[in-house]
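Q: just to be clear, the model below is a prediction. Sequence and coordinates:
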Amino acid sequence: MTDNAAVAAVPQKGFLGWIERVGNRLPDPVVLFLWLVGILIIISVIASAVGWSALHPTETDPETGRQKVIAATSLLSPENIARLWVDMPTTFTHFHPLGYVLVVMLGAGVAERTGLFGTAMRASVRGASPTLLTPMVAFVAMMGNLAADAAYVVLIPLAAVIYHAAGRHPVAGIAASFAGVSGGFSANLLPGQLDALLFGITQAAVETVFGPWQPNIAGNWYFIAAMLFIFLPVIWYVTDRIIEPRLGTYVPAGTAGTGDVGERDRALTDAERKGLRHAGLAILFVIGLWAFFTLGPGTPLIDEAGPPEARLSPFYRSLVAAFFLLFLLAGWAYGRATGVISNHRDLVKMMSESMGDMAYYLVLAFAAAHFVAMFAWSNLGLILAVHGADGLRAANMPAPVLLAAIVLLTAALNLFIGSASAKWALLAPVLVPMLMLLGISAEMTTAAYRVGDGATNIITPLMVYFPLILIFCQRWQPDFGLGSLAATMLPYSIGLLVSGIVLLMGWVALDLPLGPGASVYIPLPTTS
């Protein structure tokens, strides 16, 4: 580990070296949010002193009948100071992403700790033919986003072993799987933990301006599924036509690629096969249960008395619980079959440990919650949204071009701030209300953010798994350095970014639904 760390620490020249040096100077995202709170306080005081304001887009003053004036409010006013200290517990606990992520992780943590995610990925890619090896690995890698960290630590080194066994360059396998897991971070056939996290932040951003808004965890379902099928041929082409020819013929060096990596390529045991069967039955049970709740007697997950466009609202809002139960029961069924779980105490212990893994997220959520809340108290979000919307309206930019610009902004910011939740908590309070005032839905803005968030993950050394991927490569090619990895992943990054923008612009131009009950455009919303 010492030698590998030394390689990763060698100063790099050029553009990538500049990104690394600048990014390393940034504080931890938690401290970054605290700095931003301080800056926000200063801006709010100045904005209030100079009388910065905007005309409310939808409300009128009851006395004059004219448009209501929104004025900037100082965060050092007595009311806001009291609100900060008195409401601190509720500001934190009412932060919407907190509940969504913790609930889903209670189940996903069990599925990960029993080994279900790792075994399922091994079973998916073993035995693939050399010709179809790359699309198979890329597909499983993008689906592996549901498994979070397990996809990085299991699938990526496993892909190297499989490529080597097929007579292909193992680093090409690492590149293809890394591009799928991290570059295609949002692409998936199913909504998952990331959807719960991002839409929780989207909800908080909407409510800072427009009042109560119910998020739909499936609001990007169709779009992220389309991303998977668009990204698949991109990763396939880049791997087989650009990266592998560039790497050349693989020549083994010493014992590279042996040890624990080889262990991950072992055949499935009878217990693991039994566990996968039992997990599959558990998944079918949860699907059947939700179908019964939706279509069965009483239809508890359908609002029969509501308007047609809102009838499925209870179903959408129940999907967080559905994924929690799906991961929990599938993980429990797999663990019982393989002997990892022997009694209920083992299950409870795994759930407790999964909450332990969320400790850093809780600290980050505390800082982000207060930044988002104080941004709303200052009225700066609504004022920025109104003036920003007026400026964009005056520029007369077509919606596809505007959203493509947001993708590029996100991709650039991602080079310096790796956390998807941290970036979205920074951008959402301004972007979401601003675009809603232009008639673009919160779901569409979230989808645009997701395109930009993944594409540059794979080229920045600031991405938390970047050093780990470098170590995986050095097991097979000891002279493989940080610049080698960045240069290898750059064609993927460009391909995913370009194809994602083309998909986004086409989607907006055709006005396709983003998910069940989620459209590109919305009527001008009213504010609270």
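A: Great, that's in hand. Residues are numbered from 1 along each chain as shown.
Q: make it CA atoms for all contacts and neighbour counts henceforth
A: Noted.
Q: next, the distance between the ends of stretch 515-523.
A: 18 Å (CA to CA, to the nearest Å).
Q: run through who's touching it.
A: The contact list for stretch 515-523 (CA atoms under 8 Å, 6 or more residues apart in numbering) reads 216, 218-223, 309, 436, 439-441, 443-444, 508, 511-514.
Q: with stretch 162-176 instead?
A: Here stretch 162-176 has contacts from 126, 130, 133-134, 137-138, 156-157, 159-161, 235-236, 239, 243-244, 247-250, 265, 469, 472-473, 476-477, 488-489, using CA under 8 Å, 6+ apart.
Q: same question, stretch 466-479
A: 4-5, 8, 156-157, 170-171, 174, 178, 252-253, 256-257, 458, 460-461, 480-482, 485.
Q: ok, back up a step: only the buried subset of the contacts of stretch 162-176, as a PyMOL command please.
A: To isolate in PyMOL the members of the contacts of stretch 162-176 that are buried, counting by 16 or more other CA atoms under 10 Å, one can use:
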select buried, resi 126+133+134+137+138+156+157+159+160+161+235+236+239+243+244+250+265+469+472+473+476+477+488+489
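Q: hmm, which of the contacts of stretch 515-523 are the buried ones?
A: 216, 218-223, 436, 439-441, 443-444, 508, 513-514.
Q: out of those residues, which are inside helices?
A: 221-223, 436, 443-444, 508 (DSSP state H).
Q: closest to residue 392 among those residues?
A: residue 436 (12.1 Å; CA to CA).
Q: for residue 106, give its distance to residue 195.
A: Counting by CA to CA, the gap from residue 106 to residue 195 is 16 Å.
Q: below is structure B, check it against A:
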Amino acid sequence: MKEQSVKKRSFFDKFLDVIEKSGNKLPDPVVIFMSLCLIILIASFVTGQMGVSAKNPADGKVIKAVNLLTPEGIAKIISEAVNNFATFPPLGLVLVVMIGVGIAEKTGYFETLMKYTIERTPRKIIVPVIIIVGILGNAAGDAAPIVLPPIAAMVFIKLGYHPVAGLVMAYASALGGFSASIMLGMSDALVVSFTEPATKLVDDSVSVNAAMNYYFLCVSTILLLIVTWIVTMKITVPRFGLYQSNDNDASNEVTPTERKAMIIANIALVITIVIIAAISIPEDGLLRNAKTGSLIEDSPFMNGIVPIITLLFFIPGIVYGFVAKTMRSTKKFAEMLGESMSTMGPLIVIVFFAAQMLAYFNWSKLGTIIAIKGAEALEGQNGVVLILGVLFLSGFINMLIGSASAKWAILAPILVPMLMLLGFHPAFTQLIYRVGDSVTNPITPMMPYLPLLLSYAQKYVKDIGLGTLIAALMPFSIAFGIFWTILLIAWYFTGLPVGPGGPIYLK
């Protein structure tokens, strides 16, 4: 076996090592939210005592900061804590979607689907197929960044390329393309669940939905496919060089039983889609708005998009499990559901404190005042400056906090109202954040999958370090940042909606 690795430390390696060490010194996101709650309470006391206020340009009313550290405020904080948590949108949305995603992942449906797709693809297009599987894999939750990299590494060995190049490409595809897809997934439901309460801080009448970024994300899928392919073949593969191995590892080939189960599961998925289309597309469809006939505005389809997404994962997952015999009994079925839900533990804890933080922000009026003051500071700035500013902010914070939901829980109550007061629809603000967040996903040391990627890489290069991996991932982040930003700005100038019910501007 011949190994080739890049041992010379570049400027990027050293720079990212500093970021990694600094990022590891930050407390856990749960502690961050607890600290933010305390900061908001103290800030409400200070601003309340100082009489800080702002005039809402929407209705001309003067909004004053409310001190929450009064007897009445403290009583409210204690009595409303459970209600804040129970009524916070992410709690229900994520848990419902995970019913479907968890079954599809635990039964092996996702893994078999990925392996089979790559196994049956002609050599000339195998690289772009791996990339597209990685990009689309974000709909499968944790499956893509966990399952795809080692499969890609073995495919690259068969192609004569270095396996670490395959690991890096698959990882960058799955995480860098996290917000790009032609399928709605858990991330769409999760991000809008933070956007919705932030929207209501300014205007209850503005509606948002999980599909409101869909048009842009579909186009982004094609763009990122091309960009990732070029970066891989022009930079990543040459950087790691060729790789020779006599190993014939067939452990990841799809077995006849798995293939049969996958085919039957896919048929079940198609039947499910056909049924949903049959009750959605006709003018008098069951999932359309009974009064207006709209499929988008206040319709059972959009209001029920989360359970619909859940079904699209749940049905093929459960069919695969029974056919492949990975789910032999109802007891095993229940165990899989429990295991998938157990992975949501950290998020549930984050949501509790995020819910309190948002409530304090709302009660103290600080979120609205900051938004108004921020809008005044940005008054006169053109849309391009706003886009670049939000992109930079999102990408920078991602280097410090890996959780997309944790970041958006912090930023949504500020950015969404602020840009709404400047005339931008929450759908566009949310989209800018998602692009900025995705761009730095491959290189952030706070991503929990990075240590896993390192363990995969050490199978082929024992002394490889995080610096080498991040340096190899950096070209993807740079390329995504450049070309995705260009697409976003170009879309902004066209004025086209970014998705169903997602215009750029408020009416």
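A: Thanks, I have the structure now. In this text, all values refer to a predicted model and were calculated from it rather than measured experimentally.
Q: for residue 314 of the first structure, state which of the buried ones among the contacts of stretch 515-523 of the first structure is nearest.
A: Nearest to residue 314 of the first structure among those, with distances taken as CA to CA, is residue 216, at 9.5 Å.
Q: how far does the longest strand seen in the first structure sit from the chain's center?
A: The residue-count maximum for a strand in the first structure (DSSP state E) belongs to strand 53-60. Relative to its parent chain, strand 53-60 of the first structure has a centroid offset of 34 Å by CA atoms, centre = their mean, to the nearest Å.
Q: can you check stretch 76-95 of the second structure too?
A: With CA atoms, centre = their mean, you get 22 Å for stretch 76-95 of the second structure.
Q: pull up the distance across that stretch, start to finish.
A: First residue to last in stretch 76-95 of the second structure (CA to CA) measures 28 Å.
Q: quick one: that stretch aligns where in the first structure?
A: Equivalent residues of stretch 76-95 of the second structure are located at 83-102 in the first structure, counting by TM-score structural alignment.
Q: what residues sit buried inside the matching stretch?
A: Those buried within stretch 83-102 of the first structure under the rule 16+ other CA under 10 Å are 84, 91-92, 95-102.
Q: which other residues reach it?
A: By CA under 8 Å, 6+ apart, stretch 83-102 of the first structure touches 193, 196-201, 203-204, 320, 355, 358, 362, 365-366, 369-370, 373.
Q: go with 7 Å
A: 193, 196-197, 200-201, 204, 320, 365-366, 369-370 (CA atoms under 7 Å, 6 or more residues apart in numbering).
Q: and if you look at stretch 344-352 of the second structure?
A: 30, 85, 91.
Q: redo that, cut-off 6 Å
A: 30, 85 (CA atoms under 6 Å, 6 or more residues apart in numbering).
Q: same deal with stretch 371-382 of the second structure?
A: 414, 417-418.
Q: quick one, strands of the stretch 1-150 of the first structure?
A: Under the criterion DSSP state E, counting those that start in this stretch, strands of the stretch 1-150 of the first structure are mapped to 53-60, 67-71.
Q: buried stuff in the last one?
A: When you say that, I think you mean strand 67-71 of the first structure. Applying 16+ other CA under 10 Å to strand 67-71 of the first structure flags 68, 70-71 as buried.
Q: for the longest one, same thing?
A: Taking 16+ other CA under 10 Å as the basis for neighbour counts, the residues of strand 53-60 of the first structure that come out buried are 53-57.
Q: mind putting these in CSV, distance to residue 494 of the first structure included?
A: Output for those, formatted as CSV (distance: CA to CA, whole Å):
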residue, distance to residue 494 of the first structure
53, 41
54, 40
55, 41
56, 41
57, 39
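Q: the most centrally placed residue in the second structure and residue 85 of the second structure, how far apart?
A: Taking CA atoms, centre = their mean, the centroid of the second structure lies closest to residue 187, which sits 4.5 Å from it. In this view, residue 187 of the second structure and residue 85 of the second structure are 20 Å apart by CA to CA.
Q: ok, now residue 246 of the second structure?
A: 56 Å.
Q: same thing with residue 199 of the second structure?
A: 18 Å.
Q: what does residue 336 of the second structure give?
A: 26 Å.
Q: which residue in the second structure lines up with residue 512 of the first structure?
A: Per TM-score structural alignment, residue 512 of the first structure is aligned with residue 496.
Q: residue in the second structure paired with residue 195 of the first structure?
A: So, by TM-score structural alignment, residue 195 of the first structure is matched to residue 188.
Q: what sits against its match?
A: Residue 188 of the second structure touches residue 210, counting by CA under 6 Å, 6+ apart.
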